[in-house]
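1. here is a sequence with its predicted model. Questions after.
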Amino acid sequence: MPQNLDAVAVRAWCRLALEALGGAREEIDAINVYPVADGDTGTNLYLTMESASQAVDAAFTGHEPAAPSLAQTVRAMAHGALIGARGNSGTILSQLLRGMAQVLGGPDGEGAREADHADGRTLELALRRAAESAYEAVAHPVEGTVLTVATAAAQAASAEGAGDCEAVARASYEGARAALALTPGQLAVLGRAGVVDAGGRGLVAVLGALVAALSGEKVSFTSAGGGHARVVAGADEGPPAVDRVAGCDDLPAGEGGPAFEVIYLLEADDAAVARLRTRLDRLGDSLVVVGGDGLWNVHVHVDDAGAAVEAGVEAGRPHRIRITHFGLGDAHTTPQPPRERAQRAIVAVVPGEGLAGLYAEAGATTVPTRVGEPPASGELVDAVRRAHAREVVLLPNDAELRHTAAAAAQQARAEGVRVALIPTRSAVQGLAALAVHEPDRGFDEDVVAMTSAAGATRYGELAVAERQSWTMAGICQAGDVLGLIDGDVAVIGAEVARTATSVLDRMLSAGGEMVTLVLGDSVPDTVAERLEKHVRETYLAVDTVVYRGGRQAALMLIGVE
């Protein structure tokens, strides 16, 4: 029996969409030829939907034992997608979900904000608003893309008229499928590659999941060329799957286009964002700005990544900045003979060039990152490829990179590399793991030893508060020195050395044999000397080792083994 679109159905939709995109991720990555053939559309859609699904789950947890309202659920979904949007495709998907939420859970007088469920007419309006808002978010809309597929889905839903939610969803899904099959004839780059639009194909999977959530049926793709699918009765036939499309593995990565993809969340007002759009449009292409109510997700392809970030700083407060290099110049290098694949390698994300050099000296392939600018999954996959090994140990060295690293590991495994992901949450845990790495022993044995060493290392960090806020240690003011232990603020101080001493004392209260200090450029040597002396005089038989993190490193990292 068809189900109403209520909070429970929205939660099921998010979970089924995540399952569908997870099953189709590799194939969607493989047909990613527009706007840049960087092979990550499926991964970006998955990570965006994962963030939306997690936000919905959190909304349900926060309202236990009762369920949240439909409005609260769709707003959580849209907000989760906005803050977790990845890449051009993920950013557009987040705006599609936001457009639906504006109708299903919009302000007073719109949609079904106070209702327990939405009817077919409201869902049709939501799909229409989703397509309209996505077009509005893209600076220069192009037909033959996910925008075309979204519009066709909305038009098909409107043609269904006053049907129930399941009928409207099914009509939109069928309309999207038909539109997807036509995309190679609408966009020349797709026609030359013989593939459908990757973002549109992902949207078909998301709409298929909506049909499944409302009908209790499963959706499976059956034709790769047009992305056709069938709705199959029953719930035990496994997740949706997409057949691989041939002919796109060796496509050039957008030759002649900008060198960098820049993405960041931005806190700014509408007027500042309007000016930002104009400036970024002059700097590059593939500009998509989504969001509202003071929080935006900005995506653009540029040659000058610094200028794109600077524009965001002038508009408001950018954070979660991600800069990905497309590597477009590689085609002009002198061809080299293929080198033999190594047996095992370490790939590590590291903050600051000082740590990058330290990891490199130990034989690791590094992915440098700056504070607030974590790498995208594509960068991690590229690093795995550069390592050129049959077996790879991946060290993300950041708790927030867990999902990104997992997606990268999954993609690398699909390419035939055996990858083990050790969930290191700090670079000092990565150093502990690297210290016990022995490439000559068995892979599983080596991974277990490295995981054990990382897990036995407590990690701390010193940072400077950007603004007044609540913490687990009390209220901090802008400019205060914050001492974090295992990711939580434990000490609030006014001076680096004293705050670091307090953090060390707390970490060593449970015992320890080795203290590792990684100092940023702004921390003088005298601070390290003072901390070394304190450890030597207060804790017998505890050794201290000091490294310089270099520019862009954290103020201070502390490890206790």
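-> Alright, I've got the coordinates.
2. use CA for all of it now, contacts and neighbours both
-> Fine.
3. now residue 158: how far from residue 289?
-> Here the distance between residue 158 and residue 289 works out to 27 Å (C-alpha to C-alpha, to the nearest Å).
4. between these two, tell me which one has more neighbours.
-> Counting neighbours by other C-alpha atoms under 10 Å for residue 158 and for residue 289 shows that residue 289 has the greater number, 28 against 21.
5. doesn't that one belong to a strand?
-> Yes: checked against DSSP: H, G, I helix; E, B strand; the rest coil, residue 289 lies within a strand.
6. which parts of the stretch 351-500 of the chain are strands?
-> Remark: strands assigned in the stretch 351-500 of the chain by DSSP state E, counting those that start in this stretch are 365-369, 389-395, 418-421, 458-464, 469-471, 474-476, 481-485, 488-493.
7. second one coming, line it up with the first:
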Amino acid sequence: MRPAAHTRRPFKEDHQVPQNLDAAAVRAWCAGALEALGRERADIDAINVYPVADGDTGTNLYLTVESAAQAVEAVFAAHETRADLPEPADTVRAMAHGALIGARGNSGTILAQLLRGVAERTGAGEPLPAALRRAAVLAREAVAHPVEGTILTVAAAAADAAEAVAEPRDTAAVARAAYEGAGAALDATPGQLAVLGRSGVVDAGGRGLLVVLGALVAAVTEEAPPVPAPLRHGPLPVPEQCAADGPAFEVIYLLEAGDAAVARLRARLDVLGDSLVVVGGDGLWNVHVHVDDAGAAVEAGVEAGRPHRIRITHFASAPAAAPAPAPAPDQRAVVVVVPGEGLAELCAGAGATTVLARPGEPPASGELVDAIRRAHAREVVLLPNAAELRHTAAAAADQARAEGVRVALIPTRAAVQGIAALAVHEPDRRFDEDVVAMTAAAGATRYAELTVAERQSWTSAGVCQAGDVLGLIDGDVAVIGTDVTTTATAVLDRMLAAGGELVTLVLGDGAPADVPVLARLERHVRDTHLAVDTVAYHAGRGSPLLLIGVE
């Protein structure tokens, strides 16, 4: 039999409280939630058994709320020299935005969507019950396959209890009711989800949400936080069995994309893996999925828009497993497709086997298979470095696998992405870990190229004339100029406006010999964009005029 429900400290009923969430209350809520999760994150980690028993739910929720709290503090810092407080709508939206950009893990991503729902309604002046209902609805819609007995169930119960309060604008009463409803729902989760019942624990994500709601009660009542529910129950007899295996990787990234592209992305990722959660809106999304093919998940994001802040985590198959022995010298190789002999020499110098792609003559799958064979390795990482080579590279990888070679295809779309991947390649690492690191480096790299227009033409940046220098960012013409340095400077400024830590410059053989292009561009980055490092290469023969990568 399950133990009786926990006892909570009674609330003061005569305390005067704000009738709506003001800026100070939101600030206190964030700070209180961060402090409470900091105290409890180890305990929440310890009961994390769903959807993956990786023991990080408490930590992920803490990091998500930490980002939300930092965003709120930034809003207050902007008002330090003024007598007034920030607007409540600005504060609650900052909280939601901070959670979105800092969301970690499955539960952290769902919490970010819950806070988005709260921000939508309270920012528009609606009472807390409407905000909690919107939060629960948005969070459920964000999850590809909702499961009862999780944080979604607890959020819905909190909304139900809040809506039952007679006076919806009595924020204190609503917050208390939501907390009580969430606590009761959390107590019931072991009976709803088999893995929780077998383990004798409540849902970790739901427990984290209860902690956040407790901090809300404390913020609007100025009382001590409520006493939380117990973490563990006795095991329940349930017939279902847990799946023995699951996807190997957790992939998370921020994505700049439109609604239609995100709808297509959801459908594609749903086929690739599970635990899919896509939250956000207004052009900025946080994507979370568990997959076996991390590269395919990142590639799906690249096709949908611009992914960044990519994080890929390899789920350990056995926490106590002995480390894998270091591979033999011929255990692993990297095969890379490059546009030009100069780049081929550059990549070969880094230890890669290269395949030359000449203008208008992309390599066939047979050439890639020959290169894989030529590498004489049991494990191969394949970098096609062009979007149009994706299917060709996939066919080559399949053929090589049929011959007994373990091949990982990282869907690089440009040579600078391949260079970024090659820069973090470590053959002494385990294969999966090496592929994860290389995929993350490539996916975090935006790319640009300078070329010379051959004729007058319409472009996305306007009309160009023959001989103009064109700056293409992620494949689209963004800048039209008359000389290499000025055009490249404009391209760099556009790319770095969205942030960046490292700029890679690869100069080909078409640049004017009497102009120190690389030196001027490195100086511009150093003087204009503080804390951004640069690395430059002379690629020479057959290489594009100038390649730019921003990580």
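-> Looks like it came in fine. As the structure is a computational prediction, the values presented were derived from the model and not from experiment.
8. what lines up with residue 189 of structure 2 in structure 1?
-> Aligning on TM-score structural alignment places residue 189 of structure 2 opposite residue 183 in structure 1.
9. quick one: residue 298 of structure 2 and residue 441 touch, right?
-> No: using C-alpha atoms under 8 Å, residue 298 of structure 2 is not in contact with residue 441; the gap is 11.0 Å.
10. who's more crowded, those two?
-> Higher neighbour count among residue 298 of structure 2 and residue 441: residue 298, with 28 against 22, using other C-alpha under 10 Å.
11. residue contacts, that one?
-> 251, 307, 439, 443 (C-alpha atoms under 8 Å, 6 or more residues apart in numbering).
12. now for these: which two are most distant?
-> Greatest spatial distance in these: 307 and 439, 12.5 Å, computed using C-alpha to C-alpha.
13. and those two? Which one has more around it.
-> A direct count of neighbours by other C-alpha under 10 Å for residue 307 of structure 2 and residue 439 places residue 439 higher, at 32 against 26.
14. doesn't residue 297 make contact with the more buried one?
-> No: counting by C-alpha under 8 Å, residue 439 of structure 2 sits too far from residue 297 to count as a contact (10.1 Å).
15. helix or strand: which one has the aligned partner of residue 52 of structure 1 in structure 2?
-> Aligned by TM-score structural alignment, residue 52 of structure 1 pairs with residue 68 of structure 2. In this assignment (DSSP states H and E), residue 68 of structure 2 forms part of helix 57-77.
16. okay, now residue 43 of structure 2: neighbour count?
-> By other C-alpha under 10 Å, 17 other residues sit near residue 43 of structure 2.
17. how about JSON lines for the strands of the stretch 351-500 of structure 1, with mean neighbour count and distance to residue 165 of structure 1 added?
-> Shown next, in JSON lines, are the strands of the stretch 351-500 of structure 1 (neighbours: other C-alpha atoms under 10 Å; distance: least, C-alpha to C-alpha, whole Å):
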{"stretch": "strand 365-369", "mean neighbour count": "21", "distance to residue 165 of structure 1": "46"}
{"stretch": "strand 389-395", "mean neighbour count": "24", "distance to residue 165 of structure 1": "44"}
{"stretch": "strand 418-421", "mean neighbour count": "20", "distance to residue 165 of structure 1": "42"}
{"stretch": "strand 458-464", "mean neighbour count": "22", "distance to residue 165 of structure 1": "50"}
{"stretch": "strand 469-471", "mean neighbour count": "12", "distance to residue 165 of structure 1": "43"}
{"stretch": "strand 474-476", "mean neighbour count": "14", "distance to residue 165 of structure 1": "48"}
{"stretch": "strand 481-485", "mean neighbour count": "24", "distance to residue 165 of structure 1": "49"}
{"stretch": "strand 488-493", "mean neighbour count": "20", "distance to residue 165 of structure 1": "44"}
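18. in which helix or strand would I find the match of residue 189 of structure 2?
-> Judged by DSSP H and E, residue 183 of structure 1 forms part of helix 165-186.
19. what helices or strands is that helix leaning on?
-> Judged by 3 or more C-alpha pairs under 8 Å, 6 or more residues apart in numbering; DSSP states H and E, the packing partners of helix 165-186 of structure 1 are helix 120-137, helix 146-160, helix 188-193, helix 198-215, strand 228-232.
20. report the buried residues of the last one.
-> Meaning strand 228-232 of structure 1. For strand 228-232 of structure 1, a neighbour-count test (16 or more other C-alpha atoms under 10 Å) marks 228, 229 as buried.
21. what does it contact?
-> Residues outside strand 228-232 of structure 1 that contact it (C-alpha under 8 Å, 6+ apart): 177, 178, 181, 217, 218, 219, 220, 221, 222, 223.
22. before we move on, the earlier item: redo the strands of the stretch 351-500 of structure 1 as JSON lines? Include distance to residue 536 of structure 1.
-> Shown next, in JSON lines, are the strands of the stretch 351-500 of structure 1 (distance: least, C-alpha to C-alpha, whole Å):
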{"stretch": "strand 365-369", "distance to residue 536 of structure 1": "32"}
{"stretch": "strand 389-395", "distance to residue 536 of structure 1": "31"}
{"stretch": "strand 418-421", "distance to residue 536 of structure 1": "35"}
{"stretch": "strand 458-464", "distance to residue 536 of structure 1": "19"}
{"stretch": "strand 469-471", "distance to residue 536 of structure 1": "31"}
{"stretch": "strand 474-476", "distance to residue 536 of structure 1": "31"}
{"stretch": "strand 481-485", "distance to residue 536 of structure 1": "21"}
{"stretch": "strand 488-493", "distance to residue 536 of structure 1": "22"}
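23. to residue 267 of structure 1, which of those strands lies closest?
-> Taking C-alpha to C-alpha, strand 469-471 is the member of the strands of the stretch 351-500 of structure 1 nearest to residue 267 of structure 1, at 16.3 Å.
24. got the contact list for that closest one?
-> 475, 476, 477, 489.
25. kind regards, and thank you for your time.
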